[in-house]
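*Asks:* have a look at this prediction, sequence included:
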Amino acid sequence: MIAGREVAGFSDREIADLLAPLRPAAPDSTENATRRDAFADAVWSCLVEPGDATAGVLRLALGPAAALVALDESDAVVERRLTDAGVPDPSRLGLAAARARWAPRAVEGRLRGAFRSARVMGVRLVVAGDPEWPGGLSDLGAHGPAALWVRGDPGVLVSGPSVALVGCRAASAYGEQVAAELADGLVSRGFAVHSGGAYGIDGMAHRAALAAEGTTAAVMAGGVDRLYPAGHHDLLSRVAARGAVVSELPCGTSPSRWRFLQRNRILAALTAATVVVEAGHRSGALNTAGHAAALGRPLGVVPGPVTSPASAGCHRLLRDGGAVCVTSADDVRQLVMPTLDLGGDAGPLRLPPEQLRVLDALSSRRPRDEAAIAASSGLSAERVAGVLAVLELDGRAVEGEGGWLRGRG
């Protein structure tokens, strides 16, 4: 797929022409190598399903454009190149199986169609290294997206601190009221509010953010040319006009159950914290919560009536630990910025990931021993002890007779 100055059979001139309407902010002096990598990232997004780790390892180890060589070279050659790039045991990647699942999409007409549809829809292409690329996506590692296709303003994704408000589609009046109040309150405190564009809690979060003249983005499970659900076409069009509708999938891609689940990892990585407003036992919002926890992001949960099945998933998250009970926008702000004085104008606090994970594992009321903190944070007991010592010096953690508590520092 790479020969001389070609990538996937496209010359540098063709690549420049295809990218120009999708990346108007890129200077004309952009080097061909940089342009090829951006084009290759877009091609990869057309070839693979979200979260494909084999493709991710290839892209990260060899570079997006050079990684396309893997589709033309033997497994042995590619594995040697990966070994030279520092990838341990590349044979485990299953390159032969990966080629087989990518091959049906490696069609020139299909690739040109994706770029053509994006141009017609006014879509922007954002790749790693661009100013609009959200840094939090790097936490997904090899499971991260190759590119983002954005309908609207890509700058929304990096305009400031953001929170994901998620929940069930069959939301109750209570859930929608809380979602609206949280979104409105977060906007007034300088946060962007992102969600998945679905019925119920997601839709209310977007509506309230727009009504408050705030910043909001919707992360799609299909191409941004197919606004889903259809009943939210007008709402998502307004989100695109005043914020952004985003997907890692190219135009022309239909949403599917797998893609919805994978979309949730993008939403969790994109934001500083995730708040589950209302969720039943089987709600997809619990999947987003799981991704947030795995990434070490703060996780907030709104409690509901104990008699309401729509809040059963929320109560389970609170019962299992690792989630923080939130009832107001100030609670959410404190969740994201634990040491922030709510009366001040300080910017977002950026704690190292390990400190944030340990802090998330602490309760302000119930002491926890180091073993429980290690299990909750996913760190070793030895590492937890070291991080707790640092947090204690800053007043963020306090050791008592029964274990460790979250401090007021």
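*Replies:* Ah, there it is.

*Asks:* contacts and neighbour counts: CA atoms only from here.
*Replies:* Noted.

*Asks:* I figured Gly152 hits Val245, correct?
*Replies:* Yes - using Cα atoms under 8 Å, Gly152 makes contact with Val245 at a distance of 6.3 Å.

*Asks:* which neighbours do the two share?
*Replies:* Contact with both Gly152 and Val245 is made by residues Val239, according to Cα atoms under 8 Å, 6 or more residues apart in numbering.

*Asks:* neighbour count: the two, which is higher?
*Replies:* Counted by other Cα atoms under 10 Å, Gly152 and Val245 do not tie: Val245 has more neighbours, with 32 against 22.

*Asks:* the helix or strand harbouring that one - contacts with which helices or strands?
*Replies:* Using DSSP states H and E, Val245 sits in strand 244-247. Applying 3 or more Cα pairs under 8 Å, 6 or more residues apart in numbering; DSSP states H and E, one finds that strand 244-247 makes contact with strand 148-152, strand 216-219.

*Asks:* hmm, who's touching whichever helix or strand comes after the longest one?
*Replies:* Using DSSP H and E, the helix or strand that follows strand 148-152 towards the C-terminus is strand 162-167. Around strand 162-167, the neighbours that count as contacts under Cα under 8 Å, 6+ apart are 179, 183, 191-196, 200-202, 205, 267-268, 271-279, 283-285, 288.

*Asks:* list the buried residues for the strand holding Val245?
*Replies:* 244-247 (16 or more other Cα atoms under 10 Å).

*Asks:* second structure for comparison follows:
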Amino acid sequence: MTPEELARAALTRVLEPGDEHGGRWLREYGAVGLMGLLTAPEAEPGVPGGVGQERLAGYRKRAALADPRRDLELAAESGGRFVCPGSAEWPTQLDDLGDARPVGLWLRGRPSLRTWALRSVAVVGARACTPYGAHMAQTLAAGLAELGWVVVSGAAYGIDGAAHRGALASGGATAAVLACGADVAYPRGHAGLLGRIAGQGLVLGELPPGSHPTPSRFVLRNRVIAALTRGTVVVEAAHRSGSLVTARRARELGRITMGVPGPATSGLSAGVHELLRGEAALVTDAAEVVELVGSIGELAPERRGPVVARDLLDRETARVLEALPAGRPADVEQVALASGTGTDEVIGRLYELHSLGFVERQGDGWQLTRQTPGGGTQTGAPRRGGR
């Protein structure tokens, strides 16, 4: 490990996630230089600058206690590693966060984060979700995984957990971004799930081994999810929801924001509906998500109702069929007048319709058959769906 990487590992003990003062210092002094300033026995007052003396004293105290080699050993014991800007595995899209980008990331799992992040989608939402929301998140994640996309979420209860389970169940790829150390099982009820994710995918976080979450760290964790992925899908979120923070941060970073609609009466979908009224695209399945975040040509299938036999008729034949009255026969002249077509043309079209089972001959007249081709009962002149 290079001195720069070792210094960055130490700084994850010193700087809180998203600390823009620390990010500016890193840009100005480099990691080795910054650690040198913070651990110097006779540091120049106010250097590095931009914060008060009391806060700077706190940074210095943390820097004096940091032991990056020990942290790296602890990470290795749980199958972990450390990556940072300049590493081969660093996902450069995180650089879009500017001075708020992570100092580095602690990972558990075998896959390359850089490779996985290139084709990843965030699926986030409410912790206290409904059965509908859990079903949609799990189905959506399974579909994305089957299409070769990595599902990224925060391993929380509710929508996050459902999304991870959907991807795992389909044998696909999923990554959990934590607001604590990558070796810490939080929430505790998801210890088994996090173990499965680490075994099949990736668990990652900005904080060093053994670190525990705080409310502010959850909020700041969301910026990593937003920046790391190609787009963010929100499945159920109330008006005040961390998931909306993730989606809006994704939009600010130029990523695609999407929402899955819910019942208009559901408070848990109110935040999603607010997004859909403004900056987010409506999606209902994985194919629609991929159409938005994927490459040119990755299109969702066309949506339409079932094709019935009359949809296959050409325009002139369908006009003759529509001119036949319901419940009684009509002669050729009456059909020609109603359809605005010549009698010879009508006769030819009627025989074509007869061969297809749409009409039958009644003496000198023609009438609709009681059973339409395909099995339905014809109670009036058929409507031509899809035309």
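*Replies:* On my side now, so go ahead. What you are looking at is a predicted structure, and each value in this text was computed from that prediction instead of being measured.

*Asks:* so what number do they get for TM-score?
*Replies:* Overlay of the two chains. TM-score (TM-score structural alignment, normalised by the length of the second structure): 0.72; 297 aligned residues with a Cα RMSD of 2.0 Å.

*Asks:* just to revisit the earlier point, most tightly packed of the helices and strands packed on strand 244-247 of the first structure?
*Replies:* strand 216-219 (a mean of 28; mean count of other Cα atoms under 10 Å).

*Asks:* and for it, what span of the second structure is it aligned with?
*Replies:* Using TM-score structural alignment, strand 216-219 of the first structure lines up with residues 174-177 of the second structure.

*Asks:* how close does the matching stretch sit to the first structure?
*Replies:* Comparison of stretch 174-177 of the second structure with the first structure after fitting gives an average deviation of 0.4 Å (mean Cα distance after the TM-score superposition for the first structure).

*Asks:* roughly how far is that stretch from the heart of the chain?
*Replies:* Chain-centre distance of stretch 174-177 of the second structure: 12 Å, with Cα atoms, centre = their mean, to the nearest Å.

*Asks:* need the contact list for the spatially most central residue of the first structure.
*Replies:* Nearest residue to the geometric centre of the first structure (Cα atoms, centre = their mean): Ile266, 2.3 Å. Neighbouring residues of Ile266 of the first structure by Cα under 8 Å, 6+ apart: 137, 144, 219.

*Asks:* what residue in the second structure is paired with it?
*Replies:* Aligned partner of Ile266 of the first structure by TM-score structural alignment: Val224.

*Asks:* could you do Gly122 of the first structure as well?
*Replies:* By TM-score structural alignment, Gly122 of the first structure lines up with Gly79.

*Asks:* which residue, other than its chain neighbours, is closest to its match?
*Replies:* Nearest in space to Gly79 of the second structure, with sequence neighbours left out and distances taken as Cα to Cα, 6 or more residues apart in numbering, is Arg108 at 5.8 Å.

*Asks:* wait, doesn't the one you found sit right on Leu204?
*Replies:* Yes - Arg108 of the second structure lies in contact with Leu204 (Cα under 8 Å); the separation is 6.3 Å.

*Asks:* give the residues shared as contacts by these two.
*Replies:* Looking at what touches both Arg108 of the second structure and Leu204 (by Cα under 8 Å, 6+ apart), the common residues are Ala182.

*Asks:* Glu4 of the second structure - how many residues pack around it?
*Replies:* Applying other Cα under 10 Å, I find that Glu4 of the second structure has 17 neighbouring residues.

*Asks:* which element is it on?
*Replies:* Residue-wise, Glu4 of the second structure maps onto helix 3-11 under DSSP H and E.

*Asks:* what range does that helix cover in the first structure?
*Replies:* The aligned range for helix 3-11 of the second structure is 36-44, by TM-score structural alignment.

*Asks:* and the counterpart of Ala162 of the second structure in the first structure, how far from Leu235 of the first structure?
*Replies:* By TM-score structural alignment, Ala162 of the second structure lines up with Met204 in the first structure. Distance of Met204 of the first structure to Leu235 of the first structure, given as Cα to Cα, to the nearest Å: 10 Å.

*Asks:* so these two - more neighbours on which side?
*Replies:* Met204 (26 against 18).

*Asks:* mean deviation of the helix or strand containing Gln262 of the first structure from the second structure?
*Replies:* Secondary structure assignment for Gln262 of the first structure, by DSSP H and E: helix 257-270. By mean Cα distance after the TM-score superposition for the first structure, the fitted helix 257-270 of the first structure averages 0.5 Å away from its aligned residues in the second structure.

*Asks:* strands of the second structure, start to end?
*Replies:* For the second structure, the strands defined by DSSP state E cover 80-83, 105-108, 120-125, 150-153, 174-181, 202-207, 231-235, 256-260, 281-282, 359-362, 365-368.

*Asks:* nearest spatial neighbour of Pro213 of the second structure, chain-adjacent residues omitted?
*Replies:* Cys180 (4.7 Å).

*Asks:* wouldn't the one you found be in contact with His212 here?
*Replies:* Yes - the criterion here is Cα under 8 Å, and Cys180 of the second structure meets it with His212 at 4.8 Å.
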